[in-house]
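Trainee: Only the shape, not the letters, is given here:
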């Protein structure tokens, strides 16, 4: 009888906090739970800052297997460099910090140092791998792509309103909710409503601006904050079209969830979004361009044939989506080889 594989998984604090919903946290939870179901002994260690990251890395036993969320690795590159000398250390990179418009030289250098020292790097999209390589932030030979999986979901009946729009993601500049609201103000039709779901805590000044923009649209936009499972399922059931107006996006967990339900997606042509929509059932527009987004929304609202085609494609694409067990298998293979 062999011992169960063991792993120390270093993640941001609050991974299970419903008020801190993020694609990275959802992904990390699926990896944690999936490995445990396979018999792995997974020790999850939460870190809130660089000091916490250094502490949980520092007391890991020599030669042990460690997976570090890329957000945490970026907080403590020196601790990652030191730990990699004595641990089998892999970094899980959900994003490319250097791709954000407000990325500082210090943040980019921290990302480079952490990724360079890791024995392996797991990324969540082909775009992330290509972008890290293009920016010379990680060695292509040490990167493995493990795209987010999807949970089985039955598509519901067509929503009663074709203008029921949904946008999900933390309220933040890189998610582009300001672009969406500017586009909504340009629409020719009045037959629409938009629900925007996401935490306002990360960027409160930006979120306050989004609230002002929404108010100016005379009650047609609803800001819900974070929604937990049942309420989020209800939002998807009412949704006719998911909108992903991001300026920067590695893959997009909300896109995967919409795809699993056969919901068409209107996304910005940036990052990993085009790859996520490659199976059909989506439209792409230039990121940060309210006029282009408004034109696509006008087309959706005005053209029944377009809506029917996108719905058919979205339903057909469900059969091509990866399951979370596929993602876990990919991650497990990388960790076993570390």
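Mentor: Happy to help now that I have it. Everything quoted here is computed from the prediction, not taken from an experiment.

Trainee: Could you use CA atoms for every contact and neighbour count after this?
Mentor: Will do.

Trainee: Can you tell me, leaving aside adjacent residues, what's nearest to residue 99?
Mentor: Leaving aside its sequence neighbours, residue 99 sits nearest to residue 248 (C-alpha to C-alpha, 6 or more residues apart in numbering; 7.1 Å).

Trainee: Is there a neighbour count for that neighbour? I'd like the number.
Mentor: 25 (other C-alpha atoms under 10 Å).

Trainee: for it, what are its contacts?
Mentor: Taking C-alpha atoms under 8 Å, 6 or more residues apart in numbering as the criterion, residue 248 is in contact with 99, 100, 174, 175, 270, 271.

Trainee: put this beside the first:
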């Protein structure tokens, strides 16, 4: 998942009304209302924003409105492959929880340590929130990827509930790990409507919002832009630079090699007003990811009426979606075709009618986006069912 979200927008700026989730009514016993939410230690780190972190923070904020008191347990460590101290800390935190406690675990923390999580699955009421299947990460050694994949399978088969952030991810987890479909639930990220982006000239300013890592594939964006250097584009890449310094260095070298340093900039992470300003100046969001469970940057752009050009992978088509009239508010290109992205850029620049259609579709999609209340409502429903079910004994 990509992107970060910002605060609420005044009602006058929100545009057409959207579907909203009903508030939960009725009394839930206090012993079952608390949910212990186990999070990665960097969930609040402004230097490393991510869609997963933003999603977790919004659940912490919004679940109380649906009958859940959230107790946060942020555990520091290099998840999903932590050191001994982080493993011991997670073991201690889970071990101190009373029997039958409802626990929601971020999959980044839970799925890499089955030896810690699986033994607790009969004592606690566990749900795992999967932002990205661990085996889908790019750039891992085959043995590491296989180990993470096996650990994830063991954890997800042991817990009574799994929450995924797209319908695509539900299908992927069920098929890949052999999970019972009724135990895997979807809670798509919400989007806060924001004022319509003013953009620049309506065509030339491109924005990429994603951590700079191999999975996000910014090197493919550089190569596509180099192939279209005759077009009058400028591009800003917003995203954390600390996850893979070697990849960042490779990217900077590539930008210099193609002579694009004056037109393509790695701006580093932005949140809040700084990120809002980047979206406001954008004419087109561009993403060249190899894998995405959903793609929150897509809906954040659409919430401002900004069309999307992205690779056709994972849950990205689901995030792009369709306007109420059936039009697609973006261009999706085959991930395996290196020339497709540059060709799509030429299509965007060269066809005013295409741009008008995509912008109209983006505004239509904007009006139909669900908010974060819908997300919290769905997660709260899963947690309530988990509370109501008899606790496993084996």
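Mentor: Now that the structure is in, tell me what you want to look at. What you are looking at is a predicted structure, and each value in this text was computed from that prediction instead of being measured.

Trainee: Quick check: TM-score for this pair?
Mentor: Superposed pair, TM-score by TM-score structural alignment, normalised by the length of structure 1: 0.96. Supporting alignment: 338 aligned residues with a C-alpha RMSD of 1.5 Å.

Trainee: still on that earlier bit, mind listing which of the contacts of residue 248 of structure 1 are in strands?
Mentor: Among those, none falls in strands (DSSP state E).

Trainee: what number of residues lie near the aligned partner of residue 158 of structure 2 in structure 1?
Mentor: Using TM-score structural alignment, the equivalent of residue 158 of structure 2 in structure 1 is residue 117. As a burial measure, residue 117 of structure 1 scores 21 neighbours (other C-alpha under 10 Å).

Trainee: wait, doesn't residue 117 of structure 1 sit right on residue 86?
Mentor: No: using C-alpha atoms under 8 Å, residue 117 of structure 1 makes no contact with residue 86, being 11.3 Å away.

Trainee: quick one: what's aligned to the residue nearest to residue 99 of structure 1 in structure 2?
Mentor: Using TM-score structural alignment, residue 248 of structure 1 sits opposite residue 291 in structure 2.

Trainee: Please determine how far that match is located from residue 354 of structure 2.
Mentor: When distance is defined by C-alpha to C-alpha, to the nearest Å, residue 291 of structure 2 is 26 Å away from residue 354 of structure 2.

Trainee: Would you state the strands of structure 1 in chain order?
Mentor: 6-12, 41-47, 65-69, 88-93, 120-123, 143-145, 164-168, 193-197, 221-225, 241-244, 265-268, 282-285.

Trainee: quick one: which of those strands is nearest residue 35 of structure 1?
Mentor: strand 41-47 (7.3 Å; C-alpha to C-alpha).

Trainee: and that closest one, which residues are buried?
Mentor: By 16 or more other C-alpha atoms under 10 Å, the buried positions in strand 41-47 of structure 1 come out as 41, 42, 44, 45, 46, 47.

Trainee: which pair in the contacts of residue 248 of structure 1 spans the largest distance?
Mentor: Taking C-alpha to C-alpha as the measure, the contacts of residue 248 of structure 1 span a maximum distance of 13.0 Å, between 99 and 175.

Trainee: hang on, the earlier thing: put together a markdown table for the strands of structure 1, with distance to residue 211 of structure 1 on each row.
Mentor: Listed next are these as a markdown table, based on distance: least, C-alpha to C-alpha, whole Å:
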| stretch | distance to residue 211 of structure 1 |
| --- | --- |
| strand 6-12 | 28 |
| strand 41-47 | 31 |
| strand 65-69 | 31 |
| strand 88-93 | 31 |
| strand 120-123 | 33 |
| strand 143-145 | 37 |
| strand 164-168 | 14 |
| strand 193-197 | 10 |
| strand 221-225 | 8 |
| strand 241-244 | 18 |
| strand 265-268 | 22 |
| strand 282-285 | 24 |
